[in-house]
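Asks: everything below, folded, please.
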Amino acid sequence: MISTARYWFYIALIVLVYIIGMFVTLFENDSAQFAVMAMRMVQENDFLNLFKGTEEYLDKPHMHYWLAALSYKIFGIHDWAYRIPGILSTLLGAYSCYGLGKLLYNKDVGRLSSLIFMTAQTMVLANIDVRTDAVLTGFTIFSIWQLATYIEKNTLKSIALGAFGAGIAFSTKGQIALVVIGISILCHLAYTRKWGQLLSWKVLVAIFVFALTIAPMLYAYYHQFDLHPEKVIRGKDNRSGIFFIFWEQSFERMSGEGIGKNSSDFFFFFHTFLWVFLPWTVLALIGYWTKVKAFWETKFAYRPNMDFLTVGGISILFLLISFAQFKLPHYMNILMPLYAILSAAFLYVLHQQQKLKLAKIILGIQYFILGLVVVFIFLVSFYVFKLEDWYSYLFLVMALALVTYFVLKKEPVHAKIVTVAIYSSLLLNGLMNAHFYPKLLEYQGGSTMAQKVKAENIPVDKIYKINERYTWALDFYDQDPVDIVSVPDLKNMKDVWVYATDKELEHLQKKGIDWNNQITVDQFRITRLQIKFLNPNTRKEKLNKMHLVHLD
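Replies: Just a heads-up that it's a prediction; the model follows:
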């Protein structure tokens, strides 16, 4: 459907957008928090214990933090170094989408799958606002690909690699990895009727490889929690880390027990999907419906040119996660590879069967999405955060000219769908990574204050705070977590700095504490955007202030 040269040109542009995002300031809360947790490992040379600030951390397992810490060891403690494991895992995920698409269908579907996966909005976002999901998603689809290859080709190498991928994914976020891998592979086995592959001695090898892969994580949990029943975690003592990761973790998220509830809306992921898979959402929805209809009409009889791994896995898993009482948009990331392969296969069928009428409707929708992207770009560039330098305008004009050239260039309608969708993603996320996020993060108080600290040569070990409020961005960019001090103790301290909110400064004044120097920066919760903040005329109404004051 697309030439080899065009395919690699797209890959190069997508990777360029990812690389631009590598150097953006870390987002609070999760990205900066996880970066600090990994930083503590390196600074204290302690890779067994997980801490969130001063608290013992029993939630997500160790692999994400270990990989980030390894990157710090190699490249130093930088925001871009923190993002490297996530980006490499996403590239592994893209290659795995290619491999699985090729295995289930053909090379063209494999190529389209990798492009769709890498340009889905939530995956681009996952590589700038890096959490555990980038590593989880990459190794989960890698495992599914290798295990499906074992089912089809009966190779020892494939089942061993599949078990290794499952072990890394499990060590990154726990049971959800095994649920996604297991359900997807069971759907494939059920449709192909190749249950005999489970009776091979090679399955024992896979179990051994999986056990070996997760052993470091289990030992770390055993060392931190099982050996210390006196530790109280979320109000409970006698917590076993091993029991938690094998049993309690996912049930806590499903029920909301321990971590709390944030959404009982069963349809949360239904409307979330509408934006997380942009610009491919409509293609995926039509493709999913077409696949379900085809299986129903054939009464699930096996057809070599169809796969149940994607549509079956998506259906069961989507229903399952919708019952969870704690939901966030990025929880869907682990399903993006399956959606990518399903969408690519559907687009290939449109091409093969020459369904031009439906293809033209989809192309019209893609043009509409591209139009919205262009409107958004002009709105951001000339109103929300105005471009300031002449070269910024030059890059914008060049990008728009490139997109216009390829969009207007004549090519078959099915290839045009791919062209328009990919350039929609590149145009949007190129602007977001190069301009929108850097300007937005100027209003993240912690990272902005860290720049002031560096410029003023303020000793980071003399900065304190007077409550338990997390200060992840300041902690990371100062490379020294801010210590907590009580107000009575603060009265007896000299030549120190206090990082505080407006209310905390008022409290210090009431307690008779004065200061002789004050640095103030704007503060806004940048992951919760509001219209009034985006409007330059009303932005000040939504801003808070963070202060750094010097006590003589």
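Asks: can we go C-alpha only for contacts and neighbour counts from here?
Replies: Fine.
Asks: any idea how far the helix ranked longest in the chain is from the middle of the chain?
Replies: Longest helix in the chain by number of residues (criterion: DSSP state H): helix 79-104. Between the centre of helix 79-104 and the centre of its chain there are 12 Å (Cα atoms, centre = their mean, to the nearest Å).
Asks: could you also give me the structure for this second sequence? I'd like to compare it with the first:
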Amino acid sequence: MKDRKLWINIAIILCVSWLISFFYLGNLPLLDPDEPVYAETALEMIQNQDFISPRIYGEFWYDKPPMYYWLVAGAFKVFGVGEFAARFPSALLAALGSVLLYLAGRKLFNDRAGLLSALVLATSLEYFYLSKAAVTDITLTFFLTGALLAFLIRKNYLFYACAALAVVTKGPIGVVFCGAIVGLYLLFTGNIGLLKRMKLFSGGVLFSAIAVPWYWIMYYYHGMDFVDTFLGFHNVTRFLQPEHQSGALWYYYIPVLIVGFFPWTAFLTQAFIGGLRNKGQERNYTIFLVIWASVVFLFFSLSQTKLVSYILPMYPPLALLVGWYFDKAWREKRSSVLKWSSIILAILVVVLEAGLFKAGGVLAAQLVPLVKVTAIILFLLVASVWWLSYRINFRSVFVANVIGMIFFTAFLVTQMLPVLAPSLAVKDLVNDFKQYYDGQSPVYVAKFYRPGFMFYSGMPGIELKSDELQKAVQDKAGKSYFIAQKKYYENLPPSIQGKIKLLTIVEDKALFVYEAN
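Replies: Coordinates of the predicted model:
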């Protein structure tokens, strides 16, 4: 009976994950610039038959370790080169991550808490978004989650293996998080003696056997150029110096978390405080989860380079906390939990819809009617949650949130994102370019669009700084093609405009040809 329940719950999780992560996975073009970078690098691994040294535009590329490139290259071999294959590893590991959370939750707490936790993770807004993205964040989160949950259930060798795979996915952050979170937990709970039972020597050998070889080979072939670029710039420098203006905002991740964990943000504060105050036999587990989430949040808040996706590794512990807390409130029939969460959910929906309406008005007029439909979907979600909370029906409140997110995310990917795709991806412009290109003239491509241009055209192009477009055009002799931001094209002086033939404009991107006298 227990095995039957186990497999039924796994089937539920995989079904929800398919609806959230796999549905419409390959229907949208790769979004500039990040998704094409990973897809193109994996493609060049296959073309060069070199699976050690990542390349892009034919040149060595030291941005990230190879794990996601390997996974995408494997997907290209199985499914063929395209958007679906580029995103398949993220969608697959997102689904497996939810199953992993269920298996851990049922062991740490109970079967229902594990199931609730898995569904919370799968349906949270940012997890959904990144499960459909050809970027490294889901892969890193999967291996970090595997490592830290393995530590909790005393699977020491699994802890070291998953930590090593995290290092092969995104670098030293795998060691930093595992070491900091486990170390703080042992200090906080006074369990330093656990170190003696963690098989440090043999575990260290296993970790090194998995994590070190790629780095050693890269150093052997590329020397200090690899060390300075990968470790020096992409890790140390980006932590200490902002790559984007948002790095100066200390509160950057507060709104990111509030929106990214939607709709479960409605339970988050109660669950977090409940985890800290927990006095039961599960106290050590909830304290570990609180430390895990806090370390990730604080680390990236201190980092001067900030991106929305960076805090994804804190979502699994938060999902476990919410799953545990919801199950506990359910068992104890604590109606106040539903009351307050329904109020918070209503506030969140108002804020989210206000943001969508504002964004719709700025990005595309076609979005406004679609945003109104999302308002209806979310209003129905809030209304049903309020009614079911009034009836103190915990099961139905939870199911309403899950079903509401399935409809909401499906509408986003099938209706709203296709409207935005031409402004977020260069694919349509590349299709136009192929019709106009003479096959021999040089092509200058704005840096932001270059990865997508390379992936969809097979041509590297010549990198162009968009804000230096005027100088770039004036310096060219003969016939040249340009792909640049529309605003920079429109600001070119009349003397240059007269020598330009505009071929097409797609949203914010201009394709034109310049022929010097």
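Asks: give me the TM-score for this pair.
Replies: Here the TM-score for the pair of chains, by TM-score structural alignment, normalised by the length of structure 2, is 0.81; 495 aligned residues with a Cα RMSD of 4.2 Å.
Asks: which strands and helices sit next to the longest helix of structure 1?
Replies: For helix 79-104 of structure 1, the elements it packs on are helix 4-22, helix 63-75, helix 107-119, helix 133-153, helix 336-353, judged by 3 or more Cα pairs under 8 Å, 6 or more residues apart in numbering; DSSP states H and E.
Asks: identify the residue nearest the residue nearest the centre of structure 1 in space, chain neighbours excluded?
Replies: With distances taken as Cα atoms, centre = their mean, A126 lies nearest the centre of structure 1, 2.9 Å away. Distances taken as Cα to Cα, 6 or more residues apart in numbering place A134 nearest to A126 of structure 1, at 6.1 Å, with adjacent residues excluded.
Asks: equivalent analysis for A75 of structure 2, please.
Replies: A85 (5.1 Å).
Asks: what does that neighbour correspond to in structure 1?
Replies: By TM-score structural alignment, A85 of structure 2 lines up with A81 in structure 1.
Asks: what sits against the residue nearest to A75 of structure 2?
Replies: 26, 72, 75-76, 79 (Cα atoms under 8 Å, 6 or more residues apart in numbering).
Asks: now the biggest helix by length in structure 2 and helix 315-332, what's the angle there?
Replies: Secondary structure of structure 2 per DSSP H: the longest helix is helix 335-363. Between helix 335-363 of structure 2 and helix 315-332, the angle comes out at 140 degrees (axes from the mean of the first three to the mean of the last three Cα atoms, to 10 degrees).
Asks: which elements pack onto the next helix or strand after helix 335-363 of structure 2?
Replies: Sequence order places helix 367-390 as the next helix or strand after helix 335-363 of structure 2, per DSSP states H and E. Applying 3+ Cα pairs under 8 Å, 6+ apart, one finds that helix 367-390 of structure 2 contacts helix 335-363, helix 394-411.
Asks: in the longest helix of structure 2, what counts as buried?
Replies: For helix 335-363 of structure 2, the buried set under the neighbour-count rule, 16 or more other Cα atoms under 10 Å, comprises 335, 337-339, 341-342, 344-346, 348-349, 352-353, 356-357, 360.
Asks: hmm, which two among those residues are most spread apart?
Replies: S335 and G360 (37.2 Å; Cα to Cα).
Asks: so W386 of structure 2 versus R395 of structure 2, what's the distance?
Replies: 13 Å (Cα to Cα, to the nearest Å).
Asks: more crowded one of those two?
Replies: For W386 of structure 2 and R395, the more surrounded residue by other Cα atoms under 10 Å is W386, and the numbers stand at 20 against 13.
Asks: which residues of the stretch 401-550 of structure 1 fall in helices?
Replies: 413-431, 437-440, 445-455, 472-478, 487-490, 502-510, 531-534, 539-542 (DSSP state H, counting those that start in this stretch).
Asks: which of those sits closest to G241 of structure 1?
Replies: The nearest among those, by Cα to Cα, is helix 472-478 at 25.1 Å.
Asks: and the contacts of that closest one?
Replies: 26-29, 32-33, 35-36, 39, 446-447, 449-451, 453-454, 460, 481-482.
Asks: mind checking the SS state of the residue nearest to S301 of structure 2 when sequence neighbours are not counted?
Replies: Excluding its sequence neighbours, the residue lying closest to S301 of structure 2 (Cα to Cα, 6+ apart) is W250, at 6.0 Å. When states are read from DSSP: H, G, I helix; E, B strand; the rest coil, the local structure at W250 of structure 2 comes out as coil.
Asks: W250 of structure 2 matches what in structure 1?
Replies: Checking TM-score structural alignment: W250 of structure 2 goes with F266.
Asks: ok, now how distant is that match from K360 of structure 1?
Replies: In terms of Cα to Cα, F266 of structure 1 sits 33 Å off from K360 of structure 1.
Asks: kindly report the same for E297 of structure 1.
Replies: Going from E297 of structure 1 to K360 of structure 1 by Cα to Cα gives 25 Å.
Asks: circling back to that earlier point, of all the buried residues of helix 335-363 of structure 2, which comes closest to S480 of structure 2?
Replies: Out of those, the member with the shortest distance to S480 of structure 2 (by Cα to Cα) is G360, at 35.6 Å.
Asks: list the residues that contact that closest one.
Replies: 366-368, 371.
Asks: so which of those residues wins on neighbours?
Replies: Of all the contacts of G360 of structure 2, the highest neighbour tally under other Cα under 10 Å goes to V371, namely 24 neighbours.
Asks: nearest to L93 of structure 2, out of the helices and strands packed on helix 367-390 of structure 2?
Replies: helix 394-411 (18.4 Å).
Asks: and the closest one, which stretch of structure 1?
Replies: Using TM-score structural alignment, helix 394-411 of structure 2 corresponds to residues 414-431 of structure 1.
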